[in-house]
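In: coords below, sequence missing:
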């Protein structure tokens, strides 16, 4: 039997198509969050930039409104990191990922801590009212003084689905981390029988084609190969001979498909959700991407579909006359044509990020 071999560029184009990065999609913010199986969101505002790069005429007020209306929420999920997901997916994904949370709790310094008792106490506290992280830690430490408040909050977040409430992560506003259980905030129970096969399908729809190791890297769960083996999936091969799984009907564009430059936010899932990231970054780019302090991955940009550098926005001046500068720093040489495309896209990004700025400037830094 002949097996189709996908080149790195073919994998790249398939990934960009699934990630809505070939052309901006005419989806609602809610539908895009669902399609992408959530957006990594341990910082408050990267999801807004992620959707700006993926959707036609994205309005940040749409996502902010969904947060305030409890149609999307932020809580610890894949890789035990905070993700923004739909309310329905919060109830579906968290039960599936509880083994990952349990594994993290076993690795933490929680010796002698009665986790069921922590869960019961935290649930009672949060049912009475939402608590900030500091308040929750202090309340739990009153019962377990031998443990640090931060460790107790970590334990509570591991045993319970704790959502971070707005106004944190509402565009244009600020707010501290305030917790409530997903059940109390959303008024819904967890999905009674979440399906691991559906998790595999959701991943492949947004990230495929992919190996089982890629799937495991994305979600943090193990033994997913057994699940995939029981599904009717297309089997492909990459250039290294690794088995790739995919949905038969999913898009796999031609490898020479032209793609635009794209700006990605910090922690974008498309860069973090594979065991082998060569489909979107070379080994030198991966080394540069990973060489960041405190695990804070930078905002990045793609040229011809591949990682080529970082960007950041700085703001200066008084509130009455603010100025904003977007600095684009290539990590490798960029052609004159691509530089012009980056500046033009960067100007649009600045209009989105700093609409009130009286002065906006895009700076193309030297290759660093």
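Out: Sure, I can see it. Model, not experiment: these values are computed from the prediction.

In: please make it C-alpha for all contacts and neighbour counts, starting now.
Out: Will do.

In: gap between residue 51 and residue 268?
Out: From residue 51 over to residue 268 the distance is 11 Å, taken as C-alpha to C-alpha, to the nearest Å.

In: the more surrounded of these two?
Out: A direct count of neighbours by other C-alpha atoms under 10 Å for residue 51 and residue 268 places residue 51 higher, at 27 against 20.

In: ok, structure two:
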């Protein structure tokens, strides 16, 4: 048997950047990019999805995403890892039933003790009726559910509904320059279609490899939040190619997916806060040096916007707005930038300012 080819961290990083359209920006539609990526992390409002597309698409403007949200072509919904993602309508209906075990586990772990004795089927049915009557915040929903369940924690009741039902956040939540409370309704009601009745774990794995491979089973599980997916990749193995990483871990990949030469130059990029590039592998070191991880992933769960230099995280950045409505991009390199790298970082930051459309300045903090 021929030994599997070894892919080093740099080769894995270049493959990931190519698939994420961070080596060369794409010219596809925003909806096509969102589908290819399997969604964009959307925990924070509203910057991450818009900025995630800006870093990956040529000619992208805020209204290019806002229009999709308003006409229900894309939705904000809890999916991978139980966190809010912006996905296409079709992906919402397909991915949500596949990821139901993530929500079942989250409900048991976080709220199980507070829901002992609660009829969850009845709770789900009542919550569905309330949310399909009109979109509601979790605070309002919990208060209404507690009326028929006196003595129960309203927050736990609302979170149970979140886990039991496929919910979407309705606009203006998530629009650029506008927002609103996180009001929810069911995906079926909002999209006018049922959930996919035959979703495929194999399809989920192939989608992941297309956007994030080559990858281990642990990487796939980290991205989606599911466990015990070894059998899924083994079933797919005859149609895949395999490699080993420098730690002798087995990597799976699509035969025709891009795997650029590790020497291919990687341009400077500004990644959005909470970007899935940093959240979708068990071993993040292909793009995130371990020594920098605590500087971009805070103890309270915030993932900062990051500066990529030569394909690796080399700093953080932030888009801010002052009281007069002006903007600034603050870039914080972790080590001194070369002249060319600083020039590229400046151009990327100016691109963000132009996108924000409010004027402003770029400021570099001293490296360190």
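Out: Alright, I've got the coordinates. Everything numeric in this text was worked out from a predicted model, so none of it was measured.

In: end to end, how far does stretch 305-323 of structure 2 reach?
Out: 22 Å.

In: pull the residues that contact it.
Out: With contact meaning C-alpha atoms under 8 Å, 6 or more residues apart in numbering, stretch 305-323 of structure 2 is reached by 13-14, 17, 265-275, 286-289, 292, 296, 304, 327-335, 341, 345.

In: host element of residue 116 of structure 1?
Out: helix 115-128 (DSSP states H and E).

In: quick one: that helix to structure 2 mean distance?
Out: Taken over the aligned residues, the distance from helix 115-128 of structure 1 to structure 2 averages 1.0 Å (mean C-alpha distance after the TM-score superposition for structure 1).

In: how far does that helix sit from its chain's centre?
Out: 28 Å (C-alpha atoms, centre = their mean, to the nearest Å).

In: and residue 138 of structure 1, what's its match in structure 2?
Out: With TM-score structural alignment as the criterion, residue 138 of structure 1 lines up with residue 143 in structure 2.

In: mind checking how far its match is from residue 184 of structure 2?
Out: Remark: distance between residue 143 of structure 2 and residue 184 of structure 2 (C-alpha to C-alpha) = 15 Å.

In: who's more crowded, those two?
Out: Neighbours were counted for residue 143 of structure 2 and for residue 184 using other C-alpha under 10 Å; residue 184 has more, 25 against 17.

In: isn't the more buried one up against residue 166?
Out: No: Residue 184 of structure 2 is beyond contact range of residue 166, at 9.8 Å (criterion: C-alpha atoms under 8 Å).

In: tell me the helices in the stretch 1-150 of structure 2, going along the chain?
Out: 9-19, 30-37, 47-54, 62-70, 89-98, 100-111, 120-133, 138-147 (DSSP state H, counting those that start in this stretch).

In: could you look up the SS state of residue 228 of structure 2?
Out: Look at residue 228 of structure 2: counting by DSSP: H, G, I helix; E, B strand; the rest coil, its state is coil.

In: what do you get for residue 280 of structure 1?
Out: Going by three-state DSSP: residue 280 of structure 1 is coil.

In: neighbours around whatever residue of structure 2 lines up with it, how many?
Out: Counting by TM-score structural alignment, residue 280 of structure 1 corresponds to residue 287 in structure 2. Look at residue 287 of structure 2: counted by other C-alpha under 10 Å, it has 23 neighbours.

In: before we move on, back to that, quick one: closest of the helices of the stretch 1-150 of structure 2 to residue 356 of structure 2.
Out: Proximity to residue 356 of structure 2, assessed across the helices of the stretch 1-150 of structure 2 by C-alpha to C-alpha, is greatest for helix 62-70 (8.1 Å).

In: mean shift between that closest one and structure 1?
Out: Helix 62-70 of structure 2 differs from its equivalent in structure 1 by a mean of 0.8 Å after superposition (mean C-alpha distance after the TM-score superposition for structure 1).

In: where in structure 1 does that helix fall?
Out: With TM-score structural alignment as the criterion, helix 62-70 of structure 2 aligns to 60-68.

In: continuing past the biggest strand by length in structure 1, what's the next helix or strand?
Out: In structure 1, with assignment by DSSP state E, the single longest strand is strand 306-316. Downstream of strand 306-316 of structure 1, the first helix or strand assigned by DSSP H and E is strand 323-330.

In: and that next one, how far from the chain's centre?
Out: That offset, for strand 323-330 of structure 1, works out to 23 Å (C-alpha atoms, centre = their mean).

In: so it matches what in structure 2?
Out: Counting by TM-score structural alignment, strand 323-330 of structure 1 sits on residues 326-333 of structure 2.

In: circling back: nearest to residue 259 of structure 2, out of the helices of the stretch 1-150 of structure 2?
Out: Using C-alpha to C-alpha, the helices of the stretch 1-150 of structure 2 put helix 9-19 closest to residue 259 of structure 2, at 4.6 Å.

In: between the closest one and strand 312-321, how many degrees?
Out: Per axes from the mean of the first three to the mean of the last three C-alpha atoms, to 10 degrees, the angle that helix 9-19 of structure 2 makes with strand 312-321 is 40 degrees.
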